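*Asks:* Structure of the sequence below:
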Amino acid sequence: MSKQLDAWVRADSMTAARLPLLCFPHAGGGGLGYRSWSQGLPAHVGVWPIELPGRESRVAEAPFRRIPALVDALVEALSGHLDRPYALFGHSMGAVLAFEFARGLRRVGGRGPELLVVSARRGPTVYEVQPTRLHDRPDVELVAYLRRLGGTPREVLDDPAMASFVLGALRADFEMLETWAYTPELALDCPILAFAGRSDPHAPATDVARWRELTTGAFELCELPGDHFFIHPERAAVLERIGAALDRPHP
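*Replies:* Sure, this is the predicted structure:
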């Protein structure tokens, strides 16, 4: 394992004999929540939680503020380790990162994923008339937004010191999303599995379904109970569908 790879993927999650499932975090999140996912997936699938600068074990590093720069760094670090079957998963912001990572690998002649799984994110072709601008809002407004969104433990938001710590990476992630614009390219050729929460106002199923426009391969939309962070209470169902999709033969 190279030093570059070790910086982005937890060393204890790496198994050379398994099909890697690279898991990209939501805004402000890290790889910690993905480390137990292997228990719910087929034995040949190894979970690679992607750790971004500015959080968890990389908290001392400056976070990225532009998606193209982050994708370039990821491609440089990981492309040499993905010359075998692999899959990508991303929740919310992570869906954008996984999608752009797949396209970045293609631009350097890398192997494409066996499967792209996107969760709680509108298709990139959905036009937002007034994109939400959050990265430069005052702390109190960001905390209020996070309370409405869910997904961040209440005890973290109730503690000013802990909240301030979390908001650093979150602001950088929001800035990445708010300065990113979808650029049309050739569609991917891998299957896309998309998840939507039935009560998610930020990524309704009709908008999540627009991911079908980004591939010439198979597309499947799976709606599950819950809001934007349905993957926590519905984790078993999410992993079951991912496992079934990875076990399915693809042309």
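
*Asks:* C-alpha only now, for contacts and for neighbours.
*Replies:* Will do.

*Asks:* Determine the set of other helices and strands touching the helix or strand hosting Ala69.
*Replies:* Ala69 is part of helix 67-78, with elements assigned from DSSP states H and E. Under the contact criterion of 3 or more Cα pairs under 8 Å, 6 or more residues apart in numbering; DSSP states H and E, helix 67-78 touches helix 3-8, helix 93-107.

*Asks:* One more, so I can put them side by side:
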Amino acid sequence: MAEPLAARWTIRAPGSSGPRTLYCFPHGGGSAAEYVRWSRKMAGLNVCAIQLPGRGARLAEESAASLDDLVDQLAKELPLSPPYTFFGHSFGALLCFELTHRLIELGRPLPERLVLSAFPAPHLAEFRDGLHLLPDTELLAEVERRHGGIPAEVLADPELVRLTVGGLRADYRLVETHRPRPRPPLPVPFTVLGGDADLVTREQLAAWSAYTDQRPVTVRLFPGGHFYFRERQHAAVLRTVQAAAC
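*Replies:* Predicted coordinates:
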């Protein structure tokens, strides 16, 4: 049963292998493909990108009804292979954080580290903006205004808008309907990354220290905005992530 579940939830680049695994959780509306490409720069590390329902090869699947439901599915079905590290960017940071708590509840092996990128500590996050209720073009325009990362040709083409907006709306709905609850700090160290020109500030990133008992938390900013790892510091970011995973 493990192999079909692995194929459902994960994508690995051909030839990606190593004694340690880096599970990459995509940003809101993102797909696994972006993170699969990281394996070319991470020799000796098994890079495994998470593919969520409603995108890529799972486009026909319904998105999860809630973030808790998605976390529960991942915790029960994702074939985690210790030793491993979680990397999550933006929405993916919240997702892998919540997943780690669920793994504790189920008694499953925990990641050795969480690498959390471009998402504020949960008590500082805005969970009730209602972006997921906006019409398609308004949703994309507002996400582009806040975070960038959406090409102008997508915003100008109704068909590309339709193809892009489904996963984005689904992920924003999961975040905006989520209600964090108080729990003990995780027994897992954190590395927290961000862009120095992002709306998510260093102070919001540093506040993740309240959610782990493994202090101090490493916080590092790179030149760039919300998608700083696509910009000129790409290689430096990947080296930092690889070092955190090893």
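
*Asks:* Tell me how they score on TM after superposing.
*Replies:* After superposition, the two chains reach a TM-score (TM-score structural alignment, normalised by the length of structure 2) of 0.92; 242 aligned residues with a Cα RMSD of 1.8 Å.

*Asks:* got the angle for the helix holding Ala69 of structure 1 vs helix 93-107?
*Replies:* Counting by axes from the mean of the first three to the mean of the last three Cα atoms, to 10 degrees, helix 67-78 of structure 1 points 60 degrees away from the direction of helix 93-107.

*Asks:* got the buried residues for helix 67-78 of structure 1?
*Replies:* 67-68, 70-71, 74-75, 77-78 (16 or more other Cα atoms under 10 Å).

*Asks:* Was I right to think Tyr114 of structure 2 contacts Phe190?
*Replies:* Careful, residue 114 of structure 2 is Leu; it's not Tyr. Yes: at 4.9 Å, Leu114 of structure 2 counts as touching Phe190 under the criterion of Cα atoms under 8 Å.

*Asks:* for stretch 50-63 of structure 1, how far is the first residue from the last?
*Replies:* With Cα to Cα, to the nearest Å applied, stretch 50-63 of structure 1 spans 14 Å between its terminal residues.

*Asks:* Equivalent analysis for stretch 221-231 of structure 2, please.
*Replies:* For stretch 221-231 of structure 2, the first-to-last residue distance is 13 Å (Cα to Cα).

*Asks:* what sits up against it?
*Replies:* Contacts of stretch 221-231 of structure 2 with the rest of the structure, by Cα atoms under 8 Å, 6 or more residues apart in numbering, involve 118, 147-149, 193-200, 202, 232-234, 237-238.

*Asks:* out of these, which are inside strands?
*Replies:* In strands, defined here by DSSP state E, the members of the contacts of stretch 221-231 of structure 2 are 193-195.

*Asks:* Just put those in a markdown table and tack on distance to Leu160 of structure 2.
*Replies:* Shown next, in a markdown table, are those (distance: Cα to Cα, whole Å):
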| residue | distance to Leu160 of structure 2 |
| --- | --- |
| Leu193 | 30 |
| Gly194 | 28 |
| Gly195 | 27 |
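
*Asks:* So which of these wins on neighbours?
*Replies:* Gly194 (30 neighbours; other Cα atoms under 10 Å).

*Asks:* Can you tell me what that one aligns to in structure 1?
*Replies:* Under the alignment (TM-score structural alignment), Gly194 of structure 2 pairs with Ala196 of structure 1.

*Asks:* Repeat that for Ala141 of structure 2.
*Replies:* The pairwise alignment with structure 1 assigns Ala141 of structure 2 to Ala144, based on TM-score structural alignment.

*Asks:* which residues touch the helix or strand hosting its match?
*Replies:* Using DSSP H and E, Ala144 of structure 1 maps to helix 139-149. Helix 139-149 of structure 1 is contacted by residues 134, 152, 154, 157, 163-164, 167, 228 when judged by Cα under 8 Å, 6+ apart.

*Asks:* I'd like to know which of these is nearest to Phe99 of structure 1.
*Replies:* His228 (18.9 Å; Cα to Cα).

*Asks:* aligned partner of the closest one in structure 2?
*Replies:* Using TM-score structural alignment, His228 of structure 1 sits opposite His226 in structure 2.

*Asks:* any idea how far its match is from Leu205 of structure 2?
*Replies:* 13 Å.

*Asks:* Grab the most central residue of structure 2 for me.
*Replies:* Geometric centre of structure 2, nearest residue: Gly92, 1.8 Å, by Cα atoms, centre = their mean.

*Asks:* Three-state assignment for Ala209 of structure 1, please.
*Replies:* Classification of Ala209 of structure 1 using DSSP: H, G, I helix; E, B strand; the rest coil returns helix.

*Asks:* what residues are up against it?
*Replies:* Residues counted as contacts of Ala209 of structure 1 (Cα under 8 Å, 6+ apart) are 122-123, 194, 221.

*Asks:* can you list those in a markdown table and add distance to Ala87 of structure 1 and neighbour count?
*Replies:* Listed next are the contacts of Ala209 of structure 1 as a markdown table, based on distance: Cα to Cα, whole Å; neighbours: other Cα atoms under 10 Å:
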| residue | distance to Ala87 of structure 1 | neighbour count |
| --- | --- | --- |
| Arg122 | 20 | 25 |
| Gly123 | 19 | 23 |
| Ala194 | 13 | 29 |
| Leu221 | 17 | 19 |
